[in-house]
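S.K.: The following block contains a protein sequence and its predicted model.
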Amino acid sequence: MSSDPTVPSSVGRRGPWFAAIWLFFLIDPIRAGLQDHDHVRSLAGVAATVAFAVVYMALWWRMRAEPQGRGTPLLLVLSALGVLMTVLLGEPGIACAVYIAVAVVMVMSFRWAAPTVVAIAVGSVLLGLLPGWQVEFGVAFGVIAASLAVFGMRTIIGRNAELIAAHQRNAELAVENERTRFARDLHDILGHSLTVITIKAELAGRLIDVDPVRTRAELADLERLSRDALADVRRAVEGYRDLTLPGELARARTALGAAEIEATLPNSTDDVPTELRELFAWTVREGVTNVIRHSGARHCEVVLGPARAEVRDDGPGPTTAAPRGSGLTGLQERATAVGARLVTTKLDPGWSLAVVVE
């Protein structure tokens, strides 16, 4: 049995049981058939009523998780049994009209169900014009009321199913986007670092017998680069709780591209000392954010060095000329904590935001 939540006309698990409760009103046709003196005709009417109830419940179970239109054969059988009930039992058999109308709403689209339900209601009233019959306005009202109730229920279930499907799709997209971002950031974090580490290891191997002093310097640099790369990877795996300089450069490239600002970014962060990497990451984040939000620039450049991180743009401003917000204030506090200072400069054109270590 299908469990596709996108099926608009599917009925919940408890729907058929609620439907079974309303079969109570078929007791009147059955009682009328059992009291009729024409035993053959009455027993046939009772049998038709029982079969009608069985087909009605079968339709509910079928439509519980099946798409619209799949219950058409059962609807046709149900309609035929309803006509047979009316013919065999007479006026009490008109009670089938309400059930047929409900089945129509379940199976057909609103475009076809609405006129069909109206026709059933009108037909139940017109049958009251037959000799010896009474006009059944109550049945007509029941047809309309029950149809509206089931249509409302089907609409709510459909909307809920669509909402669930949308949530599932959004969750899948969020996971996929996170995987893509993590893969991109991990590549940006490790790609260049591993290349440099490999080259320095090869160089140290060639120099070990020729220039021991240079070899020791290369090995020390190799150890620093390895530790920095490992720290960046750990931060990325932990869910971006801390900033990483390569990760911020990767996100800056994406953000500037989305804002249609040409970006010039460094290909390496190897010259940045370990103790300054987090501060420079904050500098890149704050500077690029200001460029995107306030500068109106067409080009943005990030420059990194052993003692300086700078974000430049060619926009008219205001960028950092505006009163400092919490972002720049926080960056100033981080810079001061490590003995650096925040410098903002008007360029021609554009502005510069830099953190400089004295």
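M.R.: Here it is on my side, so go on.
S.K.: going forward, measure contacts and count neighbours with C-alpha atoms only.
M.R.: Will do.
S.K.: in the chain, which spans are helices?
M.R.: 15-21, 27-35, 39-63, 72-89, 96-107, 110-126, 137-207, 212-237, 245-258, 277-290, 326-337 (DSSP state H).
S.K.: Of all those helices, which one comes closest to Thr345?
M.R.: Smallest distance to Thr345 across these (C-alpha to C-alpha): 12.4 Å, for helix 277-290.
S.K.: Show me what that closest one is packed up against.
M.R.: helix 245-258, strand 308-313, helix 326-337, strand 351-357 (3 or more C-alpha pairs under 8 Å, 6 or more residues apart in numbering; DSSP states H and E).
S.K.: the inter-axis angle of the last one versus strand 308-313?
M.R.: Compare the direction of strand 351-357 with that of strand 308-313 by axes from the mean of the first three to the mean of the last three C-alpha atoms, to 10 degrees and you get 180 degrees.
S.K.: now stretch 159-171: how far from the chain's centre is it?
M.R.: In terms of C-alpha atoms, centre = their mean, to the nearest Å, the centre of stretch 159-171 is found 6 Å from the chain centre.
S.K.: let's bring in a second model and compare:
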Amino acid sequence: MTGRTTAPIPRPQRGAGSQWERYGWLMAVVWLVFLVYPVMALLRSTAAQAWVVTGWVALGAFVVIYVAGFVHGMSLGGGGLTTPPKPIQWAAFGGLIACAALAVPAAGGSALSFLPFIMSFASYGLTRLAHWVTVSVCIAITAMIVLAVPGGMAYLSVLAILVMLAVVNTVSTTLIIRSDEAERIGLELATSEGREAVARDVHDLVGHSLTVVSLKAQLVRRLIDSDPERAKAELADIEALTTEAIAGVRATVADVRTAALAGELVSCRRALHAADITLRVEGEEAALSPAQSLTASWILREATTNILRHADASTVTVRIAPGRFAVVDDGRGLTGAEGNGVRGMRERATIGGAALAVGAGDGRGTRVEVTW
């Protein structure tokens, strides 16, 4: 008898699906074929009948506990390795050790075939400390039997297998732990990026809307005596803008807001018109893909906000072509360092897989151009 066995508990992949959860236990069962050695030893055992019966019961219980422990950890996220193990896992681990010990009187040295299963259970289902302690104890016990017990050299192959399995389990679990840490860090980064994206969205929405509301409020103050009807119309626009901004912020926080270029052109045209700025559009919105249109709409919104705040322009031209989108004004041009608005546009362009260029317009003013 050589007791050859390699019995790691396979770690299921996250999101493996119902088919894995339904049939994955078969992988645990396959490894049990290596328990044929204690089975053969029990069949040939010359121990007292009571010990033989105990050995068979222990072997059967070992199989049940091992498979049940595997299924529990696979389908219920039983913990261990990357999360604290649950009490039931420690109970299962103790049960495996007890079953192996009860089989020794009848199976003799063949009971060493239980050790690879115990090692793997500790490595994948318990803590890192449990892994190292179990590996060390199992290898030490087997080495003592090989070196100190008469005929122990027959189990040298078991010792070699345990050493190789210890190395494999150590490397495998280390990679799993590092992968889990990388996934956790990635999730934290994604969460941070998501928060920054929401902050940009809220900044763009509120900044743009408040700028337009401020301009319209100034216009209402000038018109309230000379042209009350137009003042009322502007007040209605202010009410509509604030309602739209509130709805936009709520939808952005819920991550369900989408921006369409056509709708943004209408909104920006209205805002520019309130400031006596003419908007011209060259090209068709259909020249851009839906994804490009989304990025362009955000760039247009921020560019319009900057024009209203800083440009002192009379005309704004929007140029649309396949893979290209530009907003050009005839205002005072670039002055000073880039502000938050331009940085926000660069970030949005990068997220959309585009490049943003900000420079001089046609003779004067500013040109904001996005290319894919």
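M.R.: Yep, that arrived. Being a predicted model, the structure only gives us computed values, none of them experimental.
S.K.: Could you report the TM-score for this superposition?
M.R.: The TM-score (TM-score structural alignment, normalised by the length of the first structure) is 0.60; 271 aligned residues with a C-alpha RMSD of 4.3 Å.
S.K.: about what we covered before: compare the helices and strands packed on helix 277-290 of the first structure and give me the one nearest Met106 of the first structure.
M.R.: Taking C-alpha to C-alpha, helix 245-258 is the member of these nearest to Met106 of the first structure, at 47.0 Å.
S.K.: List the neighbours of that closest one that are in contact with it.
M.R.: For helix 245-258 of the first structure, contacts defined as C-alpha atoms under 8 Å, 6 or more residues apart in numbering pick out 184-186, 188-189, 232, 262-263, 265, 269, 277-278, 280-281, 284-285, 288, 292, 300.
S.K.: The first structure: which residue goes with Ser179 of the second structure?
M.R.: For Ser179 of the second structure, the aligned position in the first structure is occupied by Asn160, per TM-score structural alignment.
S.K.: Correction: the previous question concerned Val29 of the second structure.
M.R.: Per TM-score structural alignment, Val29 of the second structure is aligned with Ala20.
S.K.: what's the nearest residue to that match if we skip its chain neighbours?
M.R.: Distance criterion C-alpha to C-alpha, 6 or more residues apart in numbering; nearest residue to Ala20 of the first structure, sequence neighbours excluded, is Met57 at 6.9 Å.
S.K.: Can you give me the buried ones in stretch 312-332 of the second structure?
M.R.: 312-320, 324-332 (16 or more other C-alpha atoms under 10 Å).
S.K.: Quick check: end-to-end length of that stretch?
M.R.: Terminal residues of stretch 312-332 of the second structure lie 6 Å apart, using C-alpha to C-alpha, to the nearest Å.
S.K.: same deal with stretch 20-32 of the first structure?
M.R.: End to end - C-alpha to C-alpha - stretch 20-32 of the first structure spans 21 Å.
S.K.: what do you get for stretch 102-119 of the first structure?
M.R.: 13 Å.
S.K.: Give me the contact list for it.
M.R.: Outside stretch 102-119 of the first structure, the residues that reach it (C-alpha under 8 Å, 6+ apart) are 9, 56, 59, 63, 68-72, 75, 101, 143-144, 146-147, 150-151, 154.
S.K.: ok, 7 Å please
M.R.: 9, 68-69, 71-72, 75, 101, 146-147, 150-151 (C-alpha atoms under 7 Å, 6 or more residues apart in numbering).
S.K.: now stretch 207-227 of the first structure
M.R.: In contact with stretch 207-227 of the first structure (C-alpha under 7 Å, 6+ apart) are residues 193, 197, 200, 204, 270.
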